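[1] from the sequence below, what's the structure:
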Amino acid sequence: MFDFGIALPVLGLLVVVVFLGLHIAVALAACSLIGLYIILGSFDITMMTFASTAFQGLRGYTFAALPLFMIMGEFISRSGAAQDLYVGINRALKGVVGRLALATVLGNAVFAFLTGVSIAAAAAFTRIAYPQMRAMGYDRGTALGVIAGSSCLGMLIPPSNLMILWAILVEESIGRLFLAGIIPGLMLATLFVIYVMSNAYFRPHLYGEGISVTPPPEPEAQSLGAAAIPSVADLDSITSKDILISTVCMGGLIASVLGGIWFGAFTATEAAGVGSLLALAFAIVVKGLRLPDVAAGILQVAKTAAPLLIMILMALLYSRTLALTGIGNSIEDFFSSGSIPPWAVLVFMVCIWFLLGMLIDSKSIMLLTVPIFAPLGELIGYNPIAFAIIGILAIEAGILTPPFGLIVYTVKAAAADDEVSTLRIFAAATPYWICLLIVLTAVAIWPGLATYIGDITFNKG
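    From the prediction side, this is the model:
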């Protein structure tokens, strides 16, 4: 039975302490322990529950997928492959209006297959693409807008860290979620390309191809996430041989990881291990990455992954606390009455994700909401896989939403250009936000867009 006297204070306290600035992991742990103590009435039993939840979570096989995919992305990033791919796409589009913007979108789509981290992609492509676009006379806001918008592909196209996190929280197949993101991800990339080409055709002054201007000073190399890329002095020095080698190797890596999952050769966690080894071999043997850089990459992933795994454990504990309050059964009884149409419930959840996206990061949003929203989505009739894609799209749209969209602030910081305001970047990124909503709506209306590939893959036997 639902206990308002416990559940509501636990939920309310969590919201308050998070918005007061307490770290999300600490907030989840504190609220969970308080709730468990109130429910169980024993400090010893509370600590035993805490310990058993942590043990069960840490021994979970799927937990290894997250740091392994992050290591794969880190090695690829440090190898310089993203620079090679960007330059290759840019040269292939020679003569096309807005080609640098198109290269950024397509480069982000390929880069998403290798990293799955939107913030890291935003930082990397700001340092790679923005100086080039400014040198060609691009409008500052337009240039940073396309970088911020297309970076969202990193959380939809597999291997996405948000997909892994969602799968862990709801005990769903990581492989199914990866495959579910392929069609929506390609749809989103296509919409981005259509918008860029249309905008460049009708407003060519924003895409000043051929206008020679002095580029802004290149920002210093910095680490902004698991897939940060060192600063690039001159992309023109990249040869056709470099591009060909990187393209072939990266194509092979993507085919090995996703193909292995698709054809059932290995699980998503095993695919992460295979991808990490292949990425390490490519970075060292082909690109000449030095061992100190390898060690630095592993350390960077450890610094990023360790706090994230702790947050996941605390979220699992919080989910158990909510379950003991009976809130899940209460929500099921309320929405089973049919008094509220399913579409209204979905709109409500999407609005909550938008609002949270203005204030906190994607992973924190997921940790706070998925334990409650995922069962609710299934209750109103959505396939769990399709609902996960809807949720990820909504969360990604949230971090593009003013006034505190984190991707926009990331590109603003990485660009180090005082002549472009944050508001101007938000305005330029709005069309990409609309594209996210279009794909979200399409998946909500036709869930098969997310489930088709997974169904034919896992049911073919």
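
[2] drop to CA atoms for contacts and neighbour counts, all remaining ones
    Will do.

[3] host element of Val345?
    helix 342-357 (DSSP states H and E).

[4] in that helix, what's buried?
    342, 345-346, 349-350, 352-357 (16 or more other C-alpha atoms under 10 Å).

[5] which one of these is nearest Lys241?
    Lys241 lies nearest to Gly357 out of those, by C-alpha to C-alpha, at 41.8 Å.

[6] burial count for the closest residue to the closest one other than its chain neighbours?
    Among residues not flanking Gly357 along the chain, Gly398 sits closest, at 3.9 Å (C-alpha to C-alpha, 6 or more residues apart in numbering). Using other C-alpha atoms under 10 Å, Gly398 has 30 other residues around it.

[7] for Pro342, see how far away the residue nearest to Ala271 when sequence neighbours are not counted is.
    Nearest residue to Ala271, sequence neighbours excluded (C-alpha to C-alpha, 6+ apart): Val257, at 5.2 Å. The spacing between Val257 and Pro342, counted by C-alpha to C-alpha, to the nearest Å, is 36 Å.

[8] with Leu291 instead?
    54 Å.

[9] list the contacts of the helix or strand hosting Ala82.
    Using DSSP H and E, Ala82 falls within helix 81-92. With contact meaning C-alpha atoms under 8 Å, 6 or more residues apart in numbering, helix 81-92 is reached by 76, 99-100, 102-104, 106-107, 111, 128, 235-236, 238, 240, 242-243, 246-247, 250.

[10] another one to check against the first:
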Amino acid sequence: MLLMMMVLLLALFLMLGSGVWVAFTLLGLGWLGISQFTSIPVGDVMASDVWSASYSWELTALPMFIWMGEILFRSRLAEDMFTGLSPWMQRIPGRLLHTNVVGCGLFAAVSGSSAATCATMGKMTIPELTRRGYDQHLILGTLAGSATLGLLIPPSIILIVFAVATDQSIARLFMAGVFPGLMLISLFAAYLMFWSWRNPSRVPPADERTTLGEKIRRSRKLIPMMGLIVGVIGSIYAGLASPTEAAAVGVVLSLVLARFNGALNWSSFMAAAMGTVRTSCMISFILAGASFLTAAMGFTRLPGELASWIGTMDLSPVMLLAALTLFFIILGCFLDGISVVVLTTAIMLPMVEAAGIDLIWFGIYLVIVVEMSQITPPVGFNLFVLQGITGKNILQIARAALPFFFLMLLGVVLISLFPQIVTYLPDAMSNR
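    Predicted structure coming up:
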């Protein structure tokens, strides 16, 4: 087993380090494992496994949610959201900085993508908050940290990937992500209030007091987005639609919204469609490679032997999760979130199941840890997005995001101490 692990790890780092696509790396590792450590015909396994991973009905939801996010990315949704939220934030400690946190949470609930959330909200709020004199360090930190909510708050693309890779229910995972997402929003908002209390001189004064009627009038701009969130997530929770059907509803509603606010034309429609095709093909290709690697690992019996070896160490579930957290954070420094999930699923699941850890809970735990890797250099995608928008040094942005990294680590601790934060809604959904 030790020789096999060393060979496969060496091959993994060589291929990734030389710039080989993640999908080809997964296929190559699977091919190497079967051809060198088993007597099974590798071509037959690859053909059947790649094909079976490509026609999964659950995968239909993936391009639909991506398309919905692409359409909304090109609409004026973020601008309307800022207009609707800002009057309510003026009297809260931290003031308009909270629009980054709440706005990213709301946009995450309709885009499903961390990068799209970061880019859309960043283009809108960075110039406006900078013009008003807010602390640049905190503007970047709140955006980098809050945009990661796109990975957790449903509909989350990475949760669909995890569900397909582990044969779990997409609907249950979506429901499991709701309360942890709200928990992280609350932690971020509480940190902003604390920071503002400690540094009152660095927070600009509030604008002139707005009447209740004016606040309500501006809040009407939030109605379309809230309707979209309720239409997609509510239909799943109420049992009226499967995730795939809800995704189709979301696409139709987003097209209607984009048409009504004047953002939909032939050019934007084709740009959204082509963006969807590129992203969906990339993820599907990675999933096909991951499926083959999973099969290859099964034939080599490496995951089972590794799980047995770890079992002999008599690690408690807490120690196992601590070790896995460190492992995923390090791995996330070099790979994107989806690649982390598909690369580790085959090896990690046997030991997670052997430790008696619920897979729905583990999926949410994994996504939060992957969220943390989105703001860690050298491969933190949210850092790259903000660097492209602002032109600032990536290490400067990473330092700004560091408090939010530790807040997400606190979130991991909280869901470990109180797993009901994750499991309550899925269990309630099953008992309906």
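
[11] please state their TM-score.
    The TM-score (TM-score structural alignment, normalised by the length of structure 2) is 0.93; 426 aligned residues with a C-alpha RMSD of 2.2 Å.

[12] quick one on the thing from earlier: so the residue nearest to Ala271 of structure 1: helix, strand or coil?
    helix (DSSP: H, G, I helix; E, B strand; the rest coil).

[13] so what's the residue count around it?
    Counted with other C-alpha under 10 Å, Val257 of structure 1 comes out at 26.

[14] what's near enough to touch it?
    Neighbouring residues of Val257 of structure 1 by C-alpha under 8 Å, 6+ apart: 271-272, 274-275.

[15] same check on Pro403 of structure 1?
    Taking C-alpha under 8 Å, 6+ apart, one finds Met358 in contact with Pro403 of structure 1.

[16] for the aligned residue in structure 2 for Leu179 of structure 1, give its distance to Gln374 of structure 2.
    The alignment partner of Leu179 of structure 1 in structure 2, by TM-score structural alignment, is Met175. Here Met175 of structure 2 is placed at a distance of 22 Å from Gln374 of structure 2 (C-alpha to C-alpha).

[17] how about Ser242 of structure 2?
    Distance from Ser242 of structure 2 to Gln374 of structure 2, by C-alpha to C-alpha: 29 Å.

[18] ok, now His137 of structure 2?
    Taking C-alpha to C-alpha, one finds His137 of structure 2 at 18 Å from Gln374 of structure 2.

[19] those two - which one has more neighbours?
    A direct count of neighbours by other C-alpha under 10 Å for His137 of structure 2 and Gln374 places Gln374 higher, at 31 against 13.

[20] the stretch 101-250 of structure 2: helices as residue ranges?
    Ranges of helices in the stretch 101-250 of structure 2, per DSSP state H, counting those that start in this stretch, are 114-131, 136-147, 157-166, 170-176, 178-198, 212-219, 223-229, 235-237, 243-260.

[21] what's Val16 of structure 1 aligned with over in structure 2?
    Under the alignment (TM-score structural alignment), Val16 of structure 1 maps onto Leu14 of structure 2.

[22] out of the helices of the stretch 101-250 of structure 2, which comes closest to Ala290 of structure 2?
    Comparing those by C-alpha to C-alpha, helix 157-166 comes nearest, at 7.9 Å.

[23] show me what counts as buried in the closest one.
    So, applying 16+ other C-alpha under 10 Å, buried residues of helix 157-166 of structure 2: 157-166.

[24] stretch 242-256 of structure 1 now?
    Neighbour-count burial for stretch 242-256 of structure 1 [16+ other C-alpha under 10 Å]: 242-243, 245-247, 249-250, 253-254, 256.

[25] what of stretch 437-447 of structure 1?
    437-440, 442-444, 447.

[26] which part of structure 2 matches it?
    Mapped onto structure 2 using TM-score structural alignment, stretch 437-447 of structure 1 covers residues 409-419.

[27] swap in stretch 351-362 of structure 1?
    Counting by TM-score structural alignment, stretch 351-362 of structure 1 falls onto residues 326-337 of structure 2.

[28] ok, and what's touching that stretch?
    Under C-alpha under 8 Å, 6+ apart, the answer for stretch 326-337 of structure 2 is 158, 340, 367, 369-374, 376-381.

[29] thinking again about what came up before, and the helix or strand that the helix holding Val345 of structure 1 is followed by, what's buried?
    Helices and strands here follow DSSP H and E; after helix 342-357 of structure 1, the next one along the chain is helix 362-379. Residues of helix 362-379 of structure 1 classed as buried by neighbour count (16+ other C-alpha under 10 Å): 362-377, 379.

[30] re the thing from before, include secondary structure and distance to Asn383 of structure 1 when you put the buried residues of stretch 437-447 of structure 1 into JSON lines, please.
    JSON lines is the format used below for the buried residues of stretch 437-447 of structure 1 (DSSP: H, G, I helix; E, B strand; the rest coil; distance: C-alpha to C-alpha, whole Å):
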{"residue": "Leu437", "secondary structure": "helix", "distance to Asn383 of structure 1": "19"}
{"residue": "Ile438", "secondary structure": "helix", "distance to Asn383 of structure 1": "19"}
{"residue": "Val439", "secondary structure": "helix", "distance to Asn383 of structure 1": "16"}
{"residue": "Leu440", "secondary structure": "helix", "distance to Asn383 of structure 1": "14"}
{"residue": "Ala442", "secondary structure": "helix", "distance to Asn383 of structure 1": "14"}
{"residue": "Val443", "secondary structure": "helix", "distance to Asn383 of structure 1": "11"}
{"residue": "Ala444", "secondary structure": "helix", "distance to Asn383 of structure 1": "10"}
{"residue": "Pro447", "secondary structure": "coil", "distance to Asn383 of structure 1": "7"}
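
[31] which residues does the equivalent of Val164 of structure 2 over in structure 1 contact?
    Residue pairing (TM-score structural alignment): Val164 of structure 2 is matched to Ile168 of structure 1. Contact analysis of Ile168 of structure 1 by C-alpha under 8 Å, 6+ apart lists 62-63, 174.

[32] fine by me, we can end here.
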